[in-house]
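Colleague: what's the 3D shape of this:
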Amino acid sequence: MAKMNVKKGDQVEVLSGKDKGTQSEVIAALPAEGKVIVRGVAVVKKAQRPTQASQQGGIVEKEAAIDVSNVALVCPSCGKATRVGHDVEDGKKVRVCKKCGAKF
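Modeller: Coordinates of the predicted model:
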């Protein structure tokens, strides 16, 4: 399985599906499954039973996981969806924008 270039808190753009073109933040990264959960994207309705923690049951809307190949990282400096390269800087691996060359 390939390493994911997307982390929690990154800004991403959805490349395919009903939410194509949407830019939003990654809520959670699931590297073992190769999926990410993006705020406001792939919202599904789920029947929720009442529990001790949440007394109120009913139908709840929540974000579903989407494949990491269906999102592209948005570069913080140029603001465009881009592929990611890697560089070693002071012994640490940093991500590099393939469009503008900015490190983040």
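Colleague: alpha carbons only for contacts and neighbour counts from here, please
Modeller: Noted.
Colleague: Any idea which residue is closest to the centre of the protein?
Modeller: When Cα atoms, centre = their mean is applied to the chain, the residue found nearest the centroid is residue 26 (3.6 Å).
Colleague: Would you double-check that it falls in a helix?
Modeller: No. Counting by DSSP: H, G, I helix; E, B strand; the rest coil, residue 26 is not found in a helix; it is strand.
Colleague: Distance-wise, check the residue nearest to residue 26 when sequence neighbours are not counted relative to residue 65.
Modeller: Closest residue to residue 26 apart from its sequence neighbours, by Cα to Cα, 6 or more residues apart in numbering: residue 38 at 4.4 Å. Counting by Cα to Cα, to the nearest Å, the gap from residue 38 to residue 65 is 7 Å.
Colleague: One more, so I can put them side by side:
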Amino acid sequence: MSIKKGDNVKVLSGKDRGKQGVVLRALPAEGKVVVEGVAVAKKAVKPNQQNQQGGIVPTEMPVDVSNVQLVCPKCGQATRVGHKKDGKNKLRVCKKCGAEF
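Modeller: Next comes the predicted model:
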């Protein structure tokens, strides 16, 4: 999976198609990512010590990693990700402009 926590991504399909957001969590075992402001569902929460009131709370749900694409920080476009070796390190490379990130 070439998308990590903190990456800026664009949603390619689904009800939130076209939205951009930051990856909050990456779930590589499930092949999903949680993106800020995308796939928001309302969840009922019971009152507890942290949340004294409870009620209905909006939360971001996981989105399949195949439905998002990384946004290049240099050219600002959604792009596929290539890989390049730099000694022992494996770098991610933008397929459109060649920038490393």
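Colleague: The residue nearest to residue 26 of the first structure -> the second structure?
Modeller: Mapped onto the second structure by TM-score structural alignment, residue 38 of the first structure lines up with residue 35.
Colleague: how near is residue 8 of the second structure to residue 99 of the second structure?
Modeller: According to Cα to Cα, residue 8 of the second structure and residue 99 of the second structure sit 15 Å apart.
Colleague: More neighbours: which of the two?
Modeller: residue 8 (22 against 13; other Cα atoms under 10 Å).
Colleague: give the contact list for the more buried one.
Modeller: Going by Cα atoms under 8 Å, 6 or more residues apart in numbering, residue 8 of the second structure touches 20, 21, 22, 23, 70, 71.
Colleague: now the last one, nearest residue through space, not along the chain?
Modeller: This means residue 71 of the second structure. residue 78 (4.2 Å).
Colleague: Could you double-check that the one you found lies in contact with residue 67?
Modeller: No. Look at residue 78 of the second structure against residue 67 with Cα atoms under 8 Å: they stay out of range, at 11.9 Å.
Colleague: So between those two, which is more surrounded?
Modeller: Neighbours per residue (other Cα under 10 Å) separate residue 78 of the second structure from residue 67, with residue 78 holding more: 21 against 15.
Colleague: Looking for the alignment partner of that one in the first structure.
Modeller: Counting by TM-score structural alignment, the partner of residue 78 of the second structure is residue 81.
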